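> Provided below for reference: sequence and predicted model.
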Amino acid sequence: MTSEAEPPPVLFSREGEHLAVITLNRPESRNPLDLDTQDALIAAVARLEAEPGIRVAILTGAGSAFSSGGNVRRMSAAASGPAERTPAEARRYYRHGIQRIPLALERCEVPIIAAVNGPAVGAGLDLACMCDIRIAARSARFAESFVKLGIIPGDGGAFLLPRVVGFARAAEMALTGDALSAEEALACGLVSRVVPDAELMDAARALAARIAANPPQAVRMTRRLLRLAWNGSLETVLELSANMQAVAHTTADHKEAMAALREKRQPVFRGA
């Protein structure tokens, strides 16, 4: 849990009458989506729904990264990492952990703009895909990098990314784990605009103002309708993701990937 001396993992602020800004606030560790951040982010999304004056929200990251995804240090810690759990425990870890986030954003009626201020990696990329619109700073990078750690997108990324960029591009990103630049992300439709770093929040606010200028109930219903038409069966993909992720965390290749990361060497994968 977050101690009283630590800053909150997520900041929530109101700007003007209709805009909320949600900021992932662990810049020293590149805004990982650990349990404290998950809880705080879900609470922030609930607040969007609870405050009827909010018509649009911006989600961004503090510091130089949008989000690094999973907390690699905690994942590799013997006492708490999902690799050390039984498959049944790991399945529950995902279903009652990070998988709450796509469901919370799916149910939210307030449009959310991701202002991607830096690298969006793994679950961080998937978090950006959970938003309705993505604007990128020129320094932003995007990677569906789970495979490089010997695991799979356990947070719904296998459902989200193909719907944003198309199946072939999503498959290339997920199977290689390679990163895209902001301009490459723009070319494949992952983001709708790339702006200089210093102009990112101004561009996001300007877009938010255009959305907020429309009738709020129509905006909410339109957002909901778009989601229902776009998504199909998210719950099925999350269920499959939880099951496969539970297995992936027990593999030797996952352990090798984590060890190589800690030891700063190239991993040797054996398909085990």
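Looks like it arrived, so ask away. Residues are numbered from 1 along each chain as shown.
> When you work out contacts or count neighbours from here on, use the C-alpha atoms and nothing else.
Noted.
> host element of the most centrally placed residue in the chain?
Averaging the C-alpha coordinates of the chain gives a centre point, and the residue nearest to it by C-alpha atoms, centre = their mean is residue 127 (1.8 Å). Per DSSP states H and E: residue 127 is located in helix 123-130.
> Mind listing what's buried along whichever strand or helix holds residue 235?
Following DSSP H and E, one finds residue 235 within helix 234-248. Buried positions in helix 234-248, judged by neighbour count with 16 or more other C-alpha atoms under 10 Å: 237, 238, 239, 241, 242, 243, 244, 245, 246, 247, 248.
> about what we covered before: can you give me the distance of the residue nearest to the centre of the chain to residue 120?
The spacing between residue 127 and residue 120, counted by C-alpha to C-alpha, to the nearest Å, is 8 Å.
> ditto for residue 64
Taking C-alpha to C-alpha, one finds residue 64 at 10 Å from residue 120.
> Look at the two and report which has more neighbours.
With neighbours defined as other C-alpha atoms under 10 Å, residue 64 and residue 120 compare such that residue 120 has more, 27 against 16.
> Verify the stated contact: that one with residue 142.
Yes: in this structure, residue 120 sits in contact with residue 142. The criterion is C-alpha atoms under 8 Å, and the distance is 5.0 Å.
> What about residue 144, how many residues nearby?
Here the neighbour count serves as a burial measure; for residue 144 (other C-alpha under 10 Å) it reads 30.
> putting a second one here so we can go through both:
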Amino acid sequence: MTEAPHVLVNEADGVLVATLNRPEKLNALSRQTLEILESAVYRFRDSPSLRVMLIRATGRYFSAGADLREAGVSAPPTSGTEIREMHRLHLNGMRRMYDEMEAIEKPFVIAHQGPCVGGGLELSLSCDFRLAAASASYSFPEGKMGVLPATNGISRLVRLVGAHWARYLVMANLPANAQKALVMGLVHEVFPDEGFDDAAMAFCRHLVGNNPDQMGAAKVAIEIARELGVTQAASVERLANSALMLAPAYLEGMRAHVATIGTKTSG
């Protein structure tokens, strides 16, 4: 019997939906999973009609992390340099894809309907918005094996939740349920399990309705501003708006808004 694709990809209302589809393997990230996901990322990047990309999953787990059965096929590394280069260049293209997701000036949304573990969590850290069902949970099991999550697990985690909560997840090696993840700032919103898929799609449709140039500029400006002091970050805001405020849509919208205000005042 032919195995089902590890990821299902479809389009709906300007949203590219990629659904992890290995429920019997707890959606472990196989080579095929990452290849299909990366192809979907490039399709999203290169298609003007696609405004938002949603990553979600079937089954009781969002993802149990990397497929360790596949990882064990190749010969183990023999030096520290080889390990560092493996993390930088290989791992089925994880880092390349994650970097591209952060660079694309469109929003990525990821929706966790269940436990999100290890590599699944590292994938999530590269997305712009993380949504959780009440049943979702988060953990890095790498600590139990005496190593660190090294493909976003430290670098992007700290930037999102700060050193305080990164210590909890990585040093203490403790899991976080959906509500604790919300407190950490790891997820943006928690929804009831029932109707979670609909809530995630509603969030994506809201983003589709936003101004794409504004969202793209905001994504770049926010990324730059968090690395700068207040004065330099304010210059980034001005640079971004110097382009946005010349757009015909903005000028027309402002004229209409001012006219509306004038009508209300005169009345």
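Nice, I can see it. Owing to the predicted nature of the structure, the values given are computational and were not obtained by experimental measurement.
> And residue 116 of structure 1, what's its match in structure 2?
Taking TM-score structural alignment, the alignment pairs residue 116 of structure 1 with residue 112 from structure 2.
> who touches the closest residue to its match other than its chain neighbours in this structure?
Nearest non-adjacent residue to residue 112 of structure 2, counting by C-alpha to C-alpha, 6 or more residues apart in numbering: residue 132, 4.9 Å away. Residues near residue 132 of structure 2 by C-alpha atoms under 8 Å, 6 or more residues apart in numbering: 111, 112, 113, 178, 187, 188, 189, 190, 191.
> gap between the first one and residue 133 of structure 2?
Going from residue 111 of structure 2 to residue 133 of structure 2 by C-alpha to C-alpha gives 8 Å.
> Check the third one too.
Counting by C-alpha to C-alpha, the separation of residue 113 of structure 2 from residue 133 of structure 2 is 5 Å.
> what's the overlap in contacts for the two?
In contact with both residue 113 of structure 2 and residue 133: 193, 196, using C-alpha under 8 Å, 6+ apart.
> tell me which element residue 101 of structure 2 is part of?
Taking DSSP H and E as the criterion, the element that holds residue 101 of structure 2 is helix 94-103.
> If we go by neighbour counts, what in that helix is buried?
With burial defined by 16+ other C-alpha under 10 Å, the residues of helix 94-103 of structure 2 counted as buried are 94, 95, 97, 98, 100, 101, 102.
> now swap in stretch 191-202 of structure 1 and tell me
Under the neighbour-count criterion of 16+ other C-alpha under 10 Å, stretch 191-202 of structure 1 has 191, 193, 194, 195, 200, 201 buried.
> among those residues, which are in strands?
Within the buried residues of stretch 191-202 of structure 1, residues falling in strands by DSSP state E are 193, 194, 195.
> Under the alignment, what does residue 103 of structure 1 map to in structure 2?
For residue 103 of structure 1, the aligned residue in structure 2 is residue 99 (criterion: TM-score structural alignment).
> What residues does the nearest residue to that match once chain neighbours are set aside make contact with?
Leaving out its chain neighbours, the residue that sits closest to residue 99 of structure 2 by C-alpha to C-alpha, 6+ apart is residue 126, at 7.5 Å. By C-alpha under 8 Å, 6+ apart, residue 126 of structure 2 lies in contact with 98, 99, 101, 102, 152, 156.
> Counterpart of residue 126 of structure 2 over in structure 1?
With the correspondence set by TM-score structural alignment, residue 126 of structure 2 lines up against residue 130 in structure 1.
> again with residue 221 of structure 2
With the correspondence set by TM-score structural alignment, residue 221 of structure 2 lines up against residue 225 in structure 1.
> Can you give me the neighbour number for residue 142 of structure 1?
A count of nearby residues for residue 142 of structure 1, using other C-alpha under 10 Å, gives 28.
> list the contacts for it?
For residue 142 of structure 1, the residues meeting the contact criterion (C-alpha under 8 Å, 6+ apart) are 119, 120, 121, 125, 179, 180, 181, 182, 185.
> Could you do residue 240 of structure 2 as well?
Residues 217, 221 are the ones in contact with residue 240 of structure 2 under the rule C-alpha under 8 Å, 6+ apart.
> Look up how far residue 214 of structure 2 lies from it.
Here residue 240 of structure 2 is placed at a distance of 9 Å from residue 214 of structure 2 (C-alpha to C-alpha).
> And for residue 251 of structure 2?
Using C-alpha to C-alpha, residue 251 of structure 2 is found at 14 Å from residue 214 of structure 2.
> for residue 109 of structure 2, same thing?
Residue 109 of structure 2 is 17 Å from residue 214 of structure 2, by C-alpha to C-alpha.
> Among these two, which residue is more densely surrounded?
Set residue 109 of structure 2 next to residue 214 and count neighbours by other C-alpha under 10 Å: residue 109 wins out with 24 against 15.
> tell me the SS of that one?
Assigned state for residue 109 of structure 2: strand (three-state reduction, DSSP: H, G, I helix; E, B strand; the rest coil).
> element containing residue 135 of structure 1?
For residue 135 of structure 1, the enclosing helix or strand under DSSP H and E is strand 133-137.
> Now the equivalent of residue 12 of structure 1 over in structure 2: closest residue in space, sequence neighbours ignored.
Under the alignment defined by TM-score structural alignment, residue 12 of structure 1 is paired with residue 9 of structure 2. In space, not counting the residues next to it along the chain, residue 9 of structure 2 is nearest to residue 18; the distance is 4.5 Å by C-alpha to C-alpha, 6+ apart.
> What does the one you found correspond to in structure 1?
Residue-level alignment of residue 18 of structure 2 against structure 1, with TM-score structural alignment as criterion, gives residue 22.
> Pull out the buried positions in the helix or strand its match falls within.
Residue 22 of structure 1 is located in strand 19-24, with elements delineated by DSSP H and E. Neighbour counts using 16+ other C-alpha under 10 Å place 19, 20, 21, 22, 23, 24 of strand 19-24 of structure 1 among the buried residues.
> Can you tell me which of those is nearest residue 206 of structure 1?
Proximity of those to residue 206 of structure 1 (C-alpha to C-alpha) peaks at residue 19, which lies at 10.8 Å.
> Relative to residue 86 of structure 1, how far out is that closest one?
As for residue 19 of structure 1, its distance to residue 86 of structure 1 is 43 Å (criterion: C-alpha to C-alpha).
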